[in-house]
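Novice: Okay, sequence plus prediction incoming.
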Amino acid sequence: MKGIVEERAAMLGEYIIESKATVRKAAKKFGISKSTVHKDVSQRLRKVNPALYREVRQILETNKSERHIRGGMATKNKYLLKKQAQEREKLKNSEQNQ
């Protein structure tokens, strides 16, 4: 996704608004780095399309305020899956021993 940076900034802004995406999600979708996405939507977009910039800023602020919750849920799911895998392994081992 190389091209005119102002155009890319606008496309990133529209994608973030439509999907309520995080910077990481937008970077992955467009195949560019998080730093590039952040620079595009926080600096370049402000100059190119101030109205779009304000909408994107609101979404990014919301994402920022919720990130600790997402991190906690990811950790919870990680250990839940680990526990389930251990229980399946125990069950498998007990069935083989019988």
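Specialist: Looks like it arrived, so ask away. Numbering: from 1, shown residues only.

Novice: hey, let's count contacts and neighbours off CA atoms from now on
Specialist: Fine.

Novice: neighbours of Val23, just the number please.
Specialist: Counted by other Cα atoms under 10 Å, the residues lying close to Val23 total 21.

Novice: who's in contact with it?
Specialist: By Cα atoms under 8 Å, 6 or more residues apart in numbering, Val23 lies in contact with 16, 34, 37-38, 60.

Novice: ok, Lys20 - how many residues close by?
Specialist: 18.

Novice: In space, what's closest to it - neighbours in sequence excluded?
Specialist: Leaving aside its chain neighbours, Lys20 sits nearest to Ile59 (6.3 Å; criterion: Cα to Cα, 6 or more residues apart in numbering).

Novice: this is the other structure I want to compare:
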Amino acid sequence: MQNYIRKRAVKVAAHIIQTSDTVRQTAEVFGISKSTVHKDVSERLPKINGQMAEQVKNILEKNKAERHLRGGEATRKKYSQVVELV
């Protein structure tokens, strides 16, 4: 694994731990794809830092469990704005 990939994986993981951002939010911050973020934290990070990988895994599992709530909230906001315009 190249050094810049190792550094990116650790930076991405540190960001997720610090902010509890989703994979999508993290990808946007770093200007990389969601697939790259996921690969960095699920495949590469455990080889670099197992403890950090476990922390990130727990945060991403929590985000995954809450995603239906986020989607519902986004839909509610979308339609409340439509009603205000009418």
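Specialist: Structure received. Bear in mind the structure is a predicted one, so any value in this text is a computation, not a measurement.

Novice: So after superposing, what's the score?
Specialist: Once superposed, the chains reach a TM-score of 0.96 (TM-score structural alignment, normalised by the length of structure 2), with 84 aligned residues with a Cα RMSD of 0.8 Å.

Novice: ok, back up a step: could you dump the contacts of Val23 of structure 1 into CSV and include neighbour count?
Specialist: Below are these laid out as CSV (neighbours: other Cα atoms under 10 Å):
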residue, neighbour count
Ile16, 21
Lys34, 16
Val37, 25
His38, 19
Leu60, 21
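
Novice: what packs against the longest helix along structure 1?
Specialist: Counting residues, the longest helix found in structure 1 (DSSP state H) is helix 50-97. Contacts defined by 3 or more Cα pairs under 8 Å, 6 or more residues apart in numbering; DSSP states H and E place helix 50-97 of structure 1 against helix 5-19, helix 45-48.

Novice: how about CSV for those, with distance to Lys82 of structure 1 added?
Specialist: Shown next, in CSV, are the helices and strands packed on helix 50-97 of structure 1 (distance: least, Cα to Cα, whole Å):
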stretch, distance to Lys82 of structure 1
helix 5-19, 30
helix 45-48, 42
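
Novice: Which secondary structure element is home to the closest residue to Ser33 of structure 2 other than its chain neighbours?
Specialist: Of all residues not flanking Ser33 of structure 2 in the chain, Ala27 sits nearest, at 5.5 Å (Cα to Cα, 6+ apart). Taking DSSP states H and E as the definition, Ala27 of structure 2 sits inside helix 23-30.

Novice: between that helix and helix 50-85, what angle do the directions make?
Specialist: Put simply, helix 23-30 of structure 2 runs at 100 degrees to helix 50-85, going by axes from the mean of the first three to the mean of the last three Cα atoms, to 10 degrees.

Novice: Buried residues in helix 23-30 of structure 2, which are they?
Specialist: Using 16 or more other Cα atoms under 10 Å as the test for burial, helix 23-30 of structure 2 gives 23, 26-27.

Novice: Take the residues you listed and lay them out in a markdown table including distance to Leu69 of structure 2.
Specialist: Shown next, in a markdown table, are those (distance: Cα to Cα, whole Å):
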| residue | distance to Leu69 of structure 2 |
| --- | --- |
| Val23 | 16 |
| Thr26 | 19 |
| Ala27 | 21 |
